[in-house]
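[1] just coords:
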């Protein structure tokens, strides 16, 4: 009996020991689980979305008050103002099958490339895609693209689209390589200006003054300084009807025929654009009667597109704020007015540096 009682006691003690170990293990796991959950709650997230990373929080795109242009280190003194007199127009212009022409260029290092259309400017800093100094956006892409559009400069994630300055951006036929803008050079296209320097690239809208200084180390957005704002392009107070009435007497008559300002096409006159136009007919015109093309810079009359007037109303289309394309129709020998097939094409561009209109192409003989 004594041996059986001793056995029972030992068994009970063993069971109690096992239970103690089990309870201790369970308690340890519970405590560890609680600690782990608290750590997850307290620790900063390392999610790849990047919108809560320290770098993303300091992104210039989140800056509600961009600095005035004159206070941005590295930006030239003229940043935020009108197109500098020494600036040259970008020479490499891509013409997509659909959409407006795009001027493309890169800086000598190749780290920054830009594309400029009549509606805005876009630049990308390649190193930002790797180094991610401004973090990631909500889509998980590096914030590497600077845009200037509608009078506002901003930073964002561009996405996986091929940039317009890349060869083949607009299909297999697009073999144009971007122009390389050397350090110390200033270029423009339409109202947008860019100055290349070893310290970085500065681009701005000459109308609104909004812009950005871009470099491998940082990008800083800016607005126009008060001085550059007052020096920006001014608009005339005249309407199209008033502009043609005030200047029609300056247009030489065609073989004694008077011009008819009452029936002039004034819908494309814009007193705030670098180049706009009015199509002027003679009195009592027919389909093949002569027309003249009156040109205006910021609403100020600067003369006719050509010295001679030409028959048939010209077809004029806008390329950008300072450039227009003109197509004239003319009759080949033996053709009727209705069947005229002759065409002559020219482009007119307001050259800010030269302070005049530059014509390329040809007018009818």
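    That came in fine, so what should we check first? Computed from a predicted model, the values in this text were never measured in an experiment. Residues are numbered from 1 along each chain as shown.
[2] C-alpha from now on. contacts and neighbour counts both.
    OK.
[3] for stretch 329-337, list every residue counted as buried.
    Going by neighbour count (16 or more other C-alpha atoms under 10 Å), the buried part of stretch 329-337 is 329-331.
[4] right, I mislabeled it, should have said stretch 260-269
    Within stretch 260-269, the residues that qualify as buried are 260-261, 264-266, 269, counting by 16+ other C-alpha under 10 Å.
[5] tell me what the top helix by length along the chain is packed against?
    Criterion DSSP state H: the longest helix present in the chain is helix 2-42. Applying 3 or more C-alpha pairs under 8 Å, 6 or more residues apart in numbering; DSSP states H and E, one finds that helix 2-42 contacts no other helix or strand.
[6] so what secondary structure elements neighbour the helix or strand that it is followed by?
    Heading C-terminal from helix 2-42, the first helix or strand you meet, by DSSP states H and E, is helix 54-57. The contact analysis (3+ C-alpha pairs under 8 Å, 6+ apart) places helix 54-57 against no helix or strand.
[7] buried stuff in helix 54-57?
    Judged by neighbour count (16+ other C-alpha under 10 Å), helix 54-57 contains these buried residues: 56-57.
[8] do stretch 316-326 as well
    Under the neighbour-count criterion of 16+ other C-alpha under 10 Å, stretch 316-326 has 316, 318-326 buried.
[9] ok so, going back, let me know the closest of the buried residues of stretch 260-269 to residue 227.
    The nearest member of the buried residues of stretch 260-269 to residue 227, counting by C-alpha to C-alpha, is residue 269 at 28.1 Å.
[10] show me where the stretch 101-250 of the chain has strands.
    Secondary structure of the stretch 101-250 of the chain (DSSP state E, counting those that start in this stretch): strands located at 102-106, 112-117, 120-125, 145-149, 152-156, 179-180, 186-189, 192-197, 200-205, 211-214, 219-223.
[11] this is the comparison structure:
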């Protein structure tokens, strides 16, 4: 599903629907057809998130903003992870900050990320992608935390590509073949993150 969403630093949820398509918040749901085209504008809450085990490109040049946040991604993400609500249906679970993946984090980058999953995670456990601007936590990439570890790649100091994985009907949890790719870009003029692309379809 073609998607455009916005993460505001205020953490307020805003929904603007393009055309006549009505969508709910940043649920991340793309419907049953991952190839459908939709446009939406959303602001993520700073207390919701996705993903451990992400990957990233080597460190890139910092943003033009002279302010940098914590150099240590684990330190930057500790508070947000502690405040992150557990996924629906997993009320007894806890996010595992000790195993958060900080390879896509850069305290001086216009946009970077930390991913985290739950304690004793399995292959299909939910993963949260936390977004940061100059080391300041913005919120999660999507309101819903999807199963399976996504691939998170820094493509520029102000842009991230997230490849979500999901199980197709004949797949096992050990080898999901579904893919959905979203791009997150920091808009310095607007002071927010723009999201375009696809997320996993809603079951």
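    Received, thanks. Please read all numbers here as calculations on a predicted model, not as lab measurements.
[12] mind putting the buried residues of stretch 329-337 of structure 1 in a markdown table, secondary structure included?
    Conversion of those to a markdown table gives the following (DSSP: H, G, I helix; E, B strand; the rest coil):
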| residue | secondary structure |
| --- | --- |
| 329 | strand |
| 330 | strand |
| 331 | coil |
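[13] minimum distance to residue 25 of structure 1: which of the strands of the stretch 101-250 of structure 1 has it?
    Nearest to residue 25 of structure 1, of all the strands of the stretch 101-250 of structure 1, is strand 152-156, at 50.8 Å by C-alpha to C-alpha.
[14] the closest one to strand 120-125, inter-axis angle?
    For strand 152-156 of structure 1 against strand 120-125, the angle by axes from the mean of the first three to the mean of the last three C-alpha atoms, to 10 degrees is 40 degrees.
[15] quick one: the helices in structure 2?
    In structure 2, the segments counted as helices under DSSP H are 73-83.
[16] want to throw the buried residues of stretch 316-326 of structure 1 into a markdown table with distance to residue 354 of structure 1?
    Listed next are these as a markdown table, based on distance: C-alpha to C-alpha, whole Å:
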| residue | distance to residue 354 of structure 1 |
| --- | --- |
| 316 | 23 |
| 318 | 21 |
| 319 | 19 |
| 320 | 18 |
| 321 | 17 |
| 322 | 13 |
| 323 | 14 |
| 324 | 17 |
| 325 | 20 |
| 326 | 21 |
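[17] out of those, which sit inside strands?
    Judged by DSSP state E, strands contain the following of the buried residues of stretch 316-326 of structure 1: 316, 318-320, 323-326.
[18] and of these, the nearest to residue 350 of structure 1?
    The shortest approach to residue 350 of structure 1 among these belongs to residue 323, at 6.4 Å (C-alpha to C-alpha).
[19] could you check the distance from that closest one over to residue 242 of structure 1?
    Residue 323 of structure 1 is 23 Å from residue 242 of structure 1, where distance means C-alpha to C-alpha, to the nearest Å.
[20] can you check residue 129 of structure 1 too?
    In terms of C-alpha to C-alpha, residue 129 of structure 1 sits 52 Å off from residue 242 of structure 1.
[21] of these two, which one has the most company?
    It is residue 129, of residue 129 of structure 1 and residue 242, that has more neighbours when counted by other C-alpha atoms under 10 Å, with 18 against 12.
[22] leaving out sequence neighbours, find the closest residue to residue 159 of structure 2.
    residue 185 (4.3 Å; C-alpha to C-alpha, 6 or more residues apart in numbering).
[23] tell me the residue in structure 1 aligned with residue 99 of structure 2.
    With TM-score structural alignment as the criterion, the equivalent of residue 99 of structure 2 in structure 1 is residue 263.
[24] do residue 154 of structure 2 as well
    Matched by TM-score structural alignment, residue 154 of structure 2 corresponds to residue 318 in structure 1.
[25] contacting residues for that match?
    324-325 (C-alpha atoms under 8 Å, 6 or more residues apart in numbering).
[26] same thing with residue 4 of structure 1?
    Residue 4 of structure 1 makes contact with no residue, according to C-alpha under 8 Å, 6+ apart.
[27] that one matches what in structure 2?
    In structure 2, no residue is paired with residue 4 of structure 1, using TM-score structural alignment.
[28] mind checking how far residue 4 of structure 1 is from residue 10 of structure 1?
    With distances taken as C-alpha to C-alpha, residue 4 of structure 1 is found 10 Å from residue 10 of structure 1.
[29] mind naming the longest strand for structure 1?
    Across structure 1, the strand with the greatest residue count (assigned by DSSP E) is strand 342-351.
[30] quick check: closest non-adjacent residue to the residue sitting nearest the centre point of structure 2.
    For structure 2, residue 141 is the residue whose C-alpha lies nearest the centre (C-alpha atoms, centre = their mean; 2.6 Å). Excluding the flanking residues, the one nearest residue 141 of structure 2 by C-alpha to C-alpha, 6+ apart is residue 129, at 5.5 Å.
[31] next, count neighbours for the equivalent of that neighbour over in structure 1.
    Residue correspondence, TM-score structural alignment: residue 129 of structure 2 in this structure matches residue 293 in structure 1. Neighbour count of residue 293 of structure 1, defined by other C-alpha under 10 Å: 25.
[32] same thing with residue 192 of structure 2?
    Residues near residue 192 of structure 2, counting by other C-alpha under 10 Å, number 20.
[33] find the nearest non-adjacent residue to it, please.
    Counting by C-alpha to C-alpha, 6+ apart, residue 8 is the residue found nearest to residue 192 of structure 2 once chain neighbours are left out, at 4.7 Å.
[34] test my guess that that neighbour contacts residue 191.
    Yes: under the contact definition of C-alpha atoms under 8 Å, residue 8 of structure 2 touches residue 191, with a separation of 7.0 Å.
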